[in-house]
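S.K.: Using only what follows, build the 3D model:
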Amino acid sequence: MAPMLRFAPSPNGPLHLGHALSAIANERMAAALDRPLRLRMEDIDRIRCRPEYEAMILEDLAWLRVVWTPPLRRQSTRFDRYATVLAELTRRGLVYPSFASRREIADHARVVGVARDPDGAPRFSGDAAVIGAEEAERRRQLGAPAAWRLDMARAVNEVGRPGWTEIGPSGAGRTAAHFDPMSWGDVVLARKETPTSYHLSVVVDDADDGISHIVRGADLLTATAVHRVLQVLLGFPTPLYHHHGLVLGEDGRKLSKSNGALGLGAMRQAGWTADMVRHEATARETPPPPLPTR
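M.R.: This is a model prediction of the structure:
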């Protein structure tokens, strides 16, 4: 399989300027390296992801003149593949079922105070501290729904704390980067309501699709530590990474669908041209943060 890049939006709402920036960054590196650009729909959320949003994404990319190479990949068609990988990690004792709810985890964190992961969520290290070992066992025996979490300490003990290579926007340059995966705690690899998670599906898909260069926003920079652990555990190839800057809103936060960022379709209806949007997205890119190193 020829090395390639991928743009991987979630069809849970319209694209905005931040997505446009990421699509353009992928497009430009693919052109610089003379490699194909694939399109992947990260649609594992079967409630929020909808066909109409996928149609909007395809329309927006065509309008922006971002050319991608078929076929279109949809994560929702690959649940069996993710289940196979999760079963392998389970067999090796690297994942475990967790019965604590998000509310219970949040309540416990407020009461006792716990360290936070890079996304600001409570760092999780097992049900025992949250709901107690006996309650966790009771729920297991009752067949209660469980999330499946990576035992990060056991994983790090097996493969260490692998770093990665960060490259420039055109694919040139090499910089060693590293972030401690233990800072994330025991991340979720399969949710109670979804048979996978972002961390698991993105790592499996990138390996299966032969993605050699991963271009994505700087908000995912530290998550690369988790992905590198999984790649080494599963014997997957090591991609090169480029984490570009973000587009921020007036409130100083990155643009997101959840905080009402204006969609590209709405911008088009308001009179923006594709060239104007491409210029605006790249002009508003923030400088990427300093690379984490050892």
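S.K.: drop to CA atoms for contacts and neighbour counts, all remaining ones
M.R.: Will do.
S.K.: which other residues reach stretch 16-34?
M.R.: Contacts to stretch 16-34, defined as CA atoms under 8 Å, 6 or more residues apart in numbering, come from residues 4-7, 9, 36-37, 66-67, 169-171, 215-217, 244, 246-247, 254-257, 261-264, 277-278, 280-282, 285.
S.K.: out of the residues you listed, which are inside helices?
M.R.: When helices are assigned by DSSP state H, the members of the contacts of stretch 16-34 inside them are Leu264, Val277, Arg278, Glu280, Ala281, Thr282.
S.K.: Let's see if you can find the most crowded of those.
M.R.: Leu264 (25 neighbours; other CA atoms under 10 Å).
S.K.: Strands of the stretch 101-250 of the chain, residue ranges please.
M.R.: Listed from the start of the chain, the stretch 101-250 of the chain has strands (DSSP state E, counting those that start in this stretch) covering 147-150, 164-166, 175-177, 188-190, 213-217, 240-244.
S.K.: Sequence B follows; please return its structure for comparison with A:
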Amino acid sequence: MTIVTRFAPSPTGYLHVGHAYSASLAYQKAKGAGGRFILRMEDIDGTRCRAEFEDAIFEDLAWIGLEWEQPVRRQSEHLDDYAAVLERLFAQELIYPCFCTRKEIAAEIARSHSAPHGPDGPLYPGTCKELSADEREANFSKGLPYALRLDMSKALDKADVSSLYFEELDKGFIQCDPERFGDVVLARKETPTSYHLAVTLDDALQGVSLVVRGQDLFEATHLHRLLQHLLALPTPKYLHHGLVSDIKGRRLAKRDKSATLKDMRENGYSPEDIRKLIGFSVKY
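M.R.: A predicted model of the protein is given here:
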């Protein structure tokens, strides 16, 4: 089977050397096996994504020697795809609307002395889970903001999670434990998809067979595998690499201007310097 990898940044800032490592590793895994490398823009966040950052991503990746297939998929241009899978989950009664504000959720959690926690923090307490159809319709009629949440208990019943695994290249098969995410948000009224839903569907639609990404997203794979099962999507293999840190051991972020590829290029670094810095001593 042809290996297909991808690099999927959000155009909310300039790329840093950690991004260069992740993109280069995905590129090398594909090209080293005669496969395909895809670039995707995860640009759902309309308040933070900017065209200048997307242009900079193209420039930076080309500068360090990467090439990718055209056209580049932009999530913002495929909202109908995400709406369609949400409809499928609605039809299976696996998602429900939540009208709680973040403040209300925080207050409910604070009242509980044993609120369970997941990878993203305290789990949603299920306040809106038992609303009647009439109550939900009344809230929709009022124009209240809402989130669409996965009903985790129903999803687990449908999936038989004990038989769900994903393959990590350097660890073998790992049994899934998506319950730790609770009733996770899959979309909001103002944001038609979440990262979890969009990335799971996009990887399937684009035929990605090996997902290369940072270790910080390892836990999310448990949830993504559940969504793949519920939506009858193929399951890729995974490789979660270590994160690149600065000299003080802190994880790099887009706000760290001195580590951005743009700044390093402007300060005299060459593509060869970047490749050596991230451990790729020869041209791809």
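S.K.: After superposition, what is the TM-score?
M.R.: In this superposition the chains share a TM-score of 0.89, using TM-score structural alignment, normalised by the length of the second structure; 274 aligned residues with a CA RMSD of 2.3 Å.
S.K.: any chance of the ones in helices among the contacts of stretch 16-34 of the first structure in JSON lines, with distance to Asp107 of the first structure too?
M.R.: Converted to JSON lines, those look like this (distance: CA to CA, whole Å):
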{"residue": "Leu264", "distance to Asp107 of the first structure": "38"}
{"residue": "Val277", "distance to Asp107 of the first structure": "43"}
{"residue": "Arg278", "distance to Asp107 of the first structure": "43"}
{"residue": "Glu280", "distance to Asp107 of the first structure": "42"}
{"residue": "Ala281", "distance to Asp107 of the first structure": "39"}
{"residue": "Thr282", "distance to Asp107 of the first structure": "41"}
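S.K.: all helices for the second structure, in order.
M.R.: Taking DSSP H as the criterion, the second structure contains helices spanning 17-31, 51-63, 79-91, 102-111, 133-141, 152-159, 195-205, 220-230, 261-266, 271-277.
S.K.: Any idea which of these gets closest to Tyr165 of the second structure?
M.R.: Shortest separation from Tyr165 of the second structure across the helices of the second structure is recorded for helix 220-230, at 7.5 Å, computed as CA to CA.
S.K.: Where in the first structure does the closest one fall?
M.R.: Residues 223-233 of the first structure are where helix 220-230 of the second structure aligns, with TM-score structural alignment as the criterion.
S.K.: any idea how far the equivalent of Ile274 of the second structure over in the first structure is from Ala266 of the first structure?
M.R.: Taking TM-score structural alignment, the alignment pairs Ile274 of the second structure with Val277 from the first structure. Summarising the geometry, the distance separating Val277 of the first structure from Ala266 of the first structure, computed by CA to CA, to the nearest Å, is 12 Å.
S.K.: With Asp275 of the first structure instead?
M.R.: As judged by CA to CA, Asp275 of the first structure and Ala266 of the first structure stand 15 Å apart.
S.K.: One more: Thr90 of the first structure?
M.R.: In this structure, Thr90 of the first structure lies at 45 Å from Ala266 of the first structure, with CA to CA as the measure.
S.K.: Looking at those two, which one has more neighbours?
M.R.: Per other CA under 10 Å, whichever of Thr90 of the first structure and Ala266 has more neighbours is Thr90, with 16 against 13.
S.K.: The residue in the first structure that Tyr165 of the second structure lines up against: neighbouring residues, count only.
M.R.: The pairwise alignment with the first structure assigns Tyr165 of the second structure to Gly163, based on TM-score structural alignment. Under the neighbour criterion other CA under 10 Å, Gly163 of the first structure is assigned a count of 19.
S.K.: Leaving out chain neighbours, which residue sits closest to Gly163 of the first structure?
M.R.: In space, Gly163 of the first structure comes closest to His178 once its chain neighbours are excluded; the distance is 4.3 Å by CA to CA, 6 or more residues apart in numbering.
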